[in-house]
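# sequence and computational prediction follow.
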Amino acid sequence: MDFQKFLQGKAFDAYEYFGAHLTEEGAVFRVYAPNAANVEVQGDFSGWKLLPMKQKQNPGVFELEIAGAEAGMYYKYAITGADGQVVYHCDPYGMLMELRPGFASRIVDRTWKFTDEKWMQKRDVGKNYNNPMNIYELHAGSWKQKEDGSWYDYEELAEELIPYLKKMGFNYIEFLPLSEHPADCSWGYQNTGFFAPTSRYGTPQQLKRLVEMCHEQGIGVITDFVPVHFAMDDYGLKDFDGTPLYEFPHPDTAYSEWGTMNFMHSRGEVRSFLQSAANYWLTEFHFDGIRMDAISRAIYWNGDPARGVNERAVEFLRNMNAGLHKLHPSAILMAEDSTDFPKVTAPTEYDGLGFDYKWDMGFMNDTLRFFQTAPVYRPYDYHKLSFSMMYFYSDLFLLPFSHDEVVHGKATIIQKMFGDYEIKFPQAKAFYAYVYMHPGKKLNFMGNEFAQFREWDETREQDWDLLKYPLHDAFQRFYAKLSHLYLEEPALYDGEYNSDCFGWLEVDAADYVTYAWERKASGQTIVTVMNLSDQFWKDFRVALPEQYELTELLNTDWEEFGGNTKPEDQNWSVENKPYKKKEQALCLDLPPFTARIFKVKSVKHSAQKKTPKK
């Protein structure tokens, strides 16, 4: 690491210098504490006696090489501030920590030989813009648990999880933060160990094996990363050297709404720390991407547009993303951002923030609110669903239905659907059909795929026993069918950020609360017709732009998915006569809360009229 680049906020490899690193004789320890009066280290290697560290080569860096220190040993720093107060800290660059409530760091042997070369070589440098991304978001500790309620370790989790992902048609997983954190209830979003995979589920080596196992089965792995704030526990980064080294010095900007400390992104040391952490997860564990949390809190002061843009934090995001793209051309960077700040996914060379995708929070909110609305009022909110396509091409959007939508009294996705128990299921099927037929990458939180009614609780596994009930079992089978359809049909993902690949066929039927649209790509066309009213529409007609020969791929009302329509009951036809100034029409029955998906088998193009000779 170049120390001057570290101070300037340009380092991406600070973890190679700071922290504990094995040597031939033992281990060398380095920690940055420029305002400390004194720094000591203690651990298993010293019988927990304090050993003084010295500033040697670089100012503010305390260093000590200890013979006999070995991988797996625990250690802490004792840092004396200018006021004489001694506080014990974990290592900011430590790569493993003991299980909470302990906070000692551990020496790690980073030796590892990856076996996923083929995956890494073929990973798409195009960021999957024209490939399907069906992401399963999960919390590692509460997806499934052992019979005694304990956690699976990383490898055990992979063995259980991968077959399920394959069955359900997910080709990516996104973990809630795996970096070390003191409180289970923070879900990993309040970190103390930014370089340390949480020991709740095992070792760094076991996490690397999990990623390898996923890659072997064609599944990408994304991790959540928190570049905006950190836990305020006194053994972490807060007042690290007796002064606010990582956070703002003023209370009005230092504390976040979550009871955490805000990073001061204008400091070079903080920038180097965070971007080195992001690089570490991509490099050391072969993660395929990073989802960055709470980006709105970096763009605006404390996330409030009224307080103005935090220019230095925006500059940090641009520089970090540009550096990560250079180091990892095929890695995917995602922003969780609820603002309308421009150019979030534009390249940094065009004054963009440089993210590859942005979570479409507006789509998520509008869609859920629509499905919560009683059918009698839906005609008045008709364009709440079509509005998403008015701005869709302004950024590169991902459609998220994440953990945040199924906690804190918000109700789960199935609960949000209007009405009583049984009427919620057809609406939820239509809801997901709309999501998967809409342009944009997909993300869904665990439990939603089998219509879990209980809000997510990080202490309990998902309610897998629901699958013994017919409606939940049928819903899961429907979801798997829909997911595989998305993966298998290029028209549903190829060119989805090209406006030429999408077109409304019916978006002016508010009285019927019915929509129709087509997706085109790779020489294929998919047509979707959706009725979100509580009425049965007989022989509903949709104008088709050309003479299509169709086949039905999926009907959310089929009996196999808990509906009332038998597959042999087609209840649709193509009328080869003009309708609404188009060449033909699709005439079909639409039960309440139903989506029907068709594929164009062939197109009979009209003969072009010849220009008469003069």
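Received it, and whenever you're ready, just let me know what you need.
# okay, CA-based contacts and neighbour counts for the rest of this
OK.
# show me which positions of stretch 3-10 end up buried.
Neighbour-count burial for stretch 3-10, with 16 or more other Cα atoms under 10 Å as criterion, is recorded at F3, F6, G9, K10.
# nope, stretch 106-120 is what I was after
Buried, per 16+ other Cα under 10 Å, within stretch 106-120: R106, I107, V108, W119.
# packing partners of the strand or helix carrying the last one?
Meaning W119. W119 is part of helix 117-122, with elements assigned from DSSP states H and E. Packing contacts for helix 117-122, counted by 3 or more Cα pairs under 8 Å, 6 or more residues apart in numbering; DSSP states H and E, involve no helix or strand.
# what are the ranges of the helices in the protein?
Secondary structure of the chain (DSSP state H): helices located at 3-8, 117-122, 154-168, 204-216, 251-254, 268-285, 296-299, 311-327, 361-372, 383-386, 388-391, 413-416, 421-437, 470-488.
# and those helices: which comes nearest R596?
helix 421-437 (8.5 Å; Cα to Cα).
# that closest one vs helix 361-372, what angle?
Going by axes from the mean of the first three to the mean of the last three Cα atoms, to 10 degrees, helix 421-437 is angled at 150 degrees with respect to helix 361-372.
# so for helix 421-437, what gets flagged as buried?
424-437.
# could I get the residues you listed as CSV with distance to G495?
Output for the buried residues of helix 421-437, formatted as CSV (distance: Cα to Cα, whole Å):
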residue, distance to G495
K424, 33
F425, 31
P426, 30
Q427, 28
A428, 27
K429, 25
A430, 24
F431, 23
Y432, 21
A433, 19
Y434, 18
V435, 17
Y436, 15
M437, 13
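# and here's the other structure:
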Amino acid sequence: MDLYEFYSGRCFDAYNELGAHVVKENVGKSRRKAVTGVDFVTYAPNAESVTVTGEFNSWGETAMERCYDGSFFKCFVPGAKAGQMYKYKIYQRDGYCVDHCDPYGFGMELRPAFASIIRDMDEYTFGDARWMRTRNECKGGPLNVYEMHMGSWHCKPVYDENGKQLTPEEVIETDRVAEGWYTYREIAPMLVEYLKEQGYNYVEFMPLSEHPCDESWGYQNTGFFSPTARYGTADDLKFLIDTLHKNGIGAIMDYVPVHFALDGYGLAKYDGTNLYEHPTDDVGYSEWGSKNFIHSKGEVQTFLKSAANYWLTEYHFDGLRMDAISRIIYWMGDESRGVNDRAVEFIKGLNQGLKDRHPSCILCAEDSTDYKGTTKEVGYGGLGFDYKWDMGWMNDTLNFFRTLPFCRGDQYHKLTFSMMYFYNERYMLPLSHDEVVHGKATIAQKMAGSYEEKFPNAKALYAYMYAHPGKKLNFMGNEIAQLREWDEKREQDWDILKYPNHDSFNRFIKDLNKLYLKEPALSGWDDDPHGFDWILCGKEQDVVYIFQRVIEENKIVVVMNLSGNTYRDYHFRYGEGNSMKVLMNTDWNKYGGNTKDTVKSIKGVCGDFGFDLPALSVMYLKPVD
């Protein structure tokens, strides 16, 4: 290992040396590979001594010797093999001894246990070469992301001792949530079928790195190189990604480069000192009760860069969504405290290094600040992300749709404001897990009005979202207009699809998704000002908006009536044509509306188009002549 790269933070593959590595030798005339043991290496510069204990030595202690520059400890254990558990015993200089999981370990036990597990990372063979050759960042096409939490998408039934199926509430009360988790392998065919049926071409998994607390959803890690044991092994996760790729579906994973869990067996005071974290509490603790990484240290940069590269290299993930980037840009995420220059340089180096190694990967920033250049290339002074979550669009849009229709005239420009800044960055429009938890209400619940009125509002919101420039992200449950806030302990309320309002809403979402994937005008020129034109955006009292999406000769006109009024024979001018095809109308009967599905075109005279606009409706029109 190049120690200069390690200490300067330029190393992206420290996991090839650190951690537990299965050693194989050629055996016999066939020269087949046979496991002879495992090499263990850990970085603990301030430790008095380190031993490894595990199943291979009956949980005794095998001494590790200082190596390289004396800051690392290493040993070879003959007979150790993949699947066995181990821990490091760190003997601190203050006399204490603490058991730790391996910071670079490739597997861990299910919480609350914390032993690392030896994994043979060469066992699985991917079959996704075609996908890996042809994938891209989707900058010139559709990117429709389904965000999901593995453990609460679908769950297995759980039964009591008498064979009676427990209700979700009973599963939680009896602490049997883990029995309902599907494995990575089990969920693979289910997920592929669902994503194809629903019309998503990418899936984003909330963090799959190991974490001790279910309620953290994976955002407070202890195993940055360990796929969570909740759903299986490293090879099981590889199978899931491989299966997605073979079916033309990309996979993004949430990655957390800002903070880590406090648990004493993890990174916190790993060698008895603040090795990975800040030495002072004012910036050492995050608002989530976790420890903040000290990004100014080269070995910490190496750790985080290697972990990011590891998920892309070893598991073939197509991209990373990086959490809480505002805490990277500004000290503690507070603009008044100033830019954290060393952390900004770290994220630039991380993104540039990942792009050098994986040019077609997708890097997304969850950043709520107005810091300039988040999606600009590093070589031109930017942070190097491909996309930035547009939190401003999300807040403005949801606030608009919370407003009662007869009051929306005063809120009219909440939906026009985004186009004032939109070309400053490359954006993704997110309706994510953060918007459907902790008393925030689900997307459907947020809509103004009664139960019945929420559905046309929600359909209009999504039709607006998918016509607006920018890539799309939608959290699980949103597509069925779920009315219960997301809970990581129970699956989505799939049974609500038996109700007509929810069934017709899901039918609408499926058609909208597939139309978005099919029509190049809805995505091809997302980042080009020529791809969007206002046709009408000053009818505040009507609460009507008309705009078009364009790519070359392909055009779609979007007409939105977001008031509570139906307008008869509403006129607008568009070109010199006489006919437009109706690609979609949120008010069609099949979506639970009042307009006949057979109405598939509108007529005009020399560019003067007049037709009825149902209340709370959106139409996609394609000019014919």
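Thanks, I have the structure now. Owing to the predicted nature of the structure, the values given are computational and were not obtained by experimental measurement.
# TM-score of the superposition?
Once the chains are laid over each other, their TM-score by TM-score structural alignment, normalised by the length of the first structure reads 0.96; 593 aligned residues with a Cα RMSD of 1.0 Å.
# let's have the helices of the first structure in a markdown table, adding distance to I79 of the first structure.
Formatted as a markdown table, these follow (distance: least, Cα to Cα, whole Å):
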| stretch | distance to I79 of the first structure |
| --- | --- |
| helix 3-8 | 21 |
| helix 117-122 | 41 |
| helix 154-168 | 34 |
| helix 204-216 | 27 |
| helix 251-254 | 21 |
| helix 268-285 | 18 |
| helix 296-299 | 29 |
| helix 311-327 | 28 |
| helix 361-372 | 43 |
| helix 383-386 | 56 |
| helix 388-391 | 52 |
| helix 413-416 | 48 |
| helix 421-437 | 52 |
| helix 470-488 | 53 |
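# nearest to E25 of the first structure, out of those?
helix 204-216 (22.7 Å).
# check the mean deviation of the closest one from the second structure.
Helix 204-216 of the first structure differs from its equivalent in the second structure by a mean of 0.7 Å after superposition (mean Cα distance after the TM-score superposition for the first structure).
# V507 of the first structure is nearest to which of the helices of the first structure?
helix 383-386 (7.3 Å).
# the closest one: average distance to aligned residues in the second structure?
Helix 383-386 of the first structure sits 0.5 Å off on average (mean Cα distance after the TM-score superposition for the first structure).
# please identify the buried residues of that helix?
H383, K384, L385, S386.
# and for it, what span of the second structure is it aligned with?
The alignment of helix 383-386 of the first structure onto the second structure (TM-score structural alignment) covers residues 413-416.
# one more: stretch 185-194 of the first structure?
Against the second structure, stretch 185-194 of the first structure falls on residues 215-224 (TM-score structural alignment).
# check the offset of the matching stretch from the chain's centre.
Stretch 215-224 of the second structure has its average C-alpha position 14 Å from the chain's average C-alpha position, going by Cα atoms, centre = their mean, to the nearest Å.
# measure that stretch end to end?
With Cα to Cα, to the nearest Å as the measure, the ends of stretch 215-224 of the second structure fall 17 Å from one another.
# list of residues touching that stretch?
By Cα atoms under 8 Å, 6 or more residues apart in numbering, the residues outside stretch 215-224 of the second structure that reach it are 101-108, 149, 206-213, 256, 259-261, 263, 266-267, 290, 307, 488.
# and P430 of the second structure, what's its match in the first structure?
Aligned partner of P430 of the second structure by TM-score structural alignment: P400.
# for that match, which non-adjacent residue is spatially closest?
Excluding the flanking residues, the one nearest P400 of the first structure by Cα to Cα, 6 or more residues apart in numbering is L443, at 4.8 Å.
# ok, back up a step: quick one: closest of the helices of the first structure to Q85 of the first structure.
Among these, helix 251-254 sits nearest to Q85 of the first structure (Cα to Cα), with 20.8 Å.
# what does the closest one correspond to over in the second structure?
Against the second structure, helix 251-254 of the first structure falls on residues 281-284 (TM-score structural alignment).
# got a list of contacts for that stretch?
Counting contacts by Cα under 8 Å, 6+ apart, the residues outside stretch 281-284 of the second structure that touch it are E277, H278, K291, N292, F293, W331, M332.
# the last one matches what in the first structure?
In other words, M332 of the second structure. Aligned counterpart of M332 of the second structure in the first structure: N302 (TM-score structural alignment).
# identify the residues contacting that match.
N302 of the first structure neighbours (Cα under 8 Å, 6+ apart): T253, S256.
# any idea how far it lies from Y255 of the first structure?
Taking Cα to Cα, one finds N302 of the first structure at 9 Å from Y255 of the first structure.
# swap in A78 of the first structure?
Taken as Cα to Cα, the span from A78 of the first structure to Y255 of the first structure is 25 Å.
# ok, now D234 of the first structure?
Taken as Cα to Cα, the span from D234 of the first structure to Y255 of the first structure is 14 Å.
# of these two, which one has the most company?
Y255 (20 against 14; other Cα atoms under 10 Å).
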